[in-house]
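Undergrad: Sequence first, then the predicted structure:
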Amino acid sequence: MTQQKNVSVDDLLRDHHSEVVDTARWLRAVVLAAMPDAREKVWPGWHGFGYHHPQMGYICGIFPRARTVSLFFEHGTHLPDPAKILTPSGRRGRSVVMERPGHYPADQITAVIDAAVDHRGE
């Protein structure tokens, strides 16, 4: 597979329905507010964009789909989920699946992001 260079988040979202675009941008703002020093990387082949903490490495990724947007945590099975917002995404992954901006409150999502950073530091 040939990988495109210099693909932006806007490029990746270009062909999506406006509700998916708004949801992805809202999630992106929540992630960046929770991890202001995170490095963002667009993955055209996986059709998503991920976030790397400066000390802890990869934390999560945003993946827009036809009608929803998933915030994926690779080690999600190890994360506390008192609000019950994580859904299975494989053997160890978990996702927050959003249908619209604010589908789940930002503080609940931030709590999962914070737990993911803490888990990577263990």
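TA: Received the coordinates, thanks. Residues are numbered from 1 along each chain as shown.
Undergrad: When you work out contacts or count neighbours from here on, use the C-alpha atoms and nothing else.
TA: OK.
Undergrad: Check which helices and strands the longest strand seen in the chain sits against.
TA: Assignment by DSSP state E gives strand 57-64 as the longest strand of the chain. Under the contact criterion of 3 or more CA pairs under 8 Å, 6 or more residues apart in numbering; DSSP states H and E, strand 57-64 touches helix 18-34, strand 48-53, strand 69-73, helix 106-120.
Undergrad: So which of these is the most surrounded?
TA: Ranked by mean neighbour count under mean count of other CA atoms under 10 Å, these are led by strand 69-73, which reaches a mean of 25.
Undergrad: okay, now the one to match up with it:
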Amino acid sequence: MTRQDVLTVEELLKGHDPRVVKAALWLRELVTTAIPDAREKVWPGWHGFGYHHPQAGHLCGVFPRERTVSLFFEHGAHLPDPASILTGSGSRGRSVVVERAGQLPADQIIALIDAAVDHRRT
């Protein structure tokens, strides 16, 4: 096992702008609040960290970039998005992109997380 195999979220975020770090940790908190039994895994090669639900499988990942952070939903194209906060045009994935923590109402993001769990369970 290499050191990268056990990289923590905090280690992954080192060197990022403090605003990006705060936004990534905010999204992390929303995901773990919505699905407390999800397993978190850091993906050094993709420079992100993702969440696996015990019954629903892989749901989403947080990807910090230079100035923004994406919360990517593997099956986002199939999720209800009444607030129109998902971006992307692929046949499957969609993202919520933020520049700062609290930029969007937390309840809108949590609703997407809940919908992702429901979608994958069916």
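TA: Thanks, I have it. What you see is a predicted model, and the numbers here were worked out from it, not measured in a lab.
Undergrad: if we can go back for a sec, give me the mean deviation of the longest strand of the first structure from the second structure.
TA: Taken against the second structure, strand 57-64 of the first structure registers an average deviation of 0.4 Å after superposition, with mean CA distance after the TM-score superposition for the first structure.
Undergrad: which residues touch the closest residue in space to C60 of the first structure that isn't next to it in sequence?
TA: Excluding the flanking residues, the one nearest C60 of the first structure by CA to CA, 6 or more residues apart in numbering is F73, at 4.8 Å. Going by CA atoms under 8 Å, 6 or more residues apart in numbering, F73 of the first structure touches 59-61, 93-95, 116.
Undergrad: Try it again at 10 Å.
TA: 58-62, 79, 86, 88-89, 92-96, 112-113, 116 (CA atoms under 10 Å, 6 or more residues apart in numbering).
Undergrad: do L32 of the first structure as well
TA: If a contact means CA under 10 Å, 6+ apart, then L32 of the first structure has 38-40, 51, 110 as its contacts.
Undergrad: Rebuild those as TSV, extending it with distance to A29 of the first structure.
TA: Below are the contacts of L32 of the first structure laid out as TSV (distance: CA to CA, whole Å):
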residue	distance to A29 of the first structure
A38	12
R39	13
E40	12
Y51	12
T110	11
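Undergrad: nearest to N6 of the first structure, of these?
TA: E40 (12.4 Å; CA to CA).
Undergrad: Go through the helices and strands packed on strand 57-64 of the first structure and name the closest to L12 of the first structure.
TA: Closest to L12 of the first structure of these is strand 48-53 (CA to CA; 7.4 Å).
Undergrad: buried stuff in the host helix or strand of T87 of the first structure?
TA: Taking DSSP states H and E as the definition, T87 of the first structure sits inside strand 86-88. Neighbour counts using 16 or more other CA atoms under 10 Å place 86-87 of strand 86-88 of the first structure among the buried residues.
Undergrad: which secondary structure elements does the helix or strand that that strand is followed by contact?
TA: Per DSSP H and E, strand 86-88 of the first structure leads on to strand 94-98 as the next helix or strand towards the C-terminus. With contacts defined as 3 or more CA pairs under 10 Å, 6 or more residues apart in numbering; DSSP states H and E, strand 94-98 of the first structure has these neighbours: helix 18-34, strand 57-64, strand 69-73, strand 86-88.
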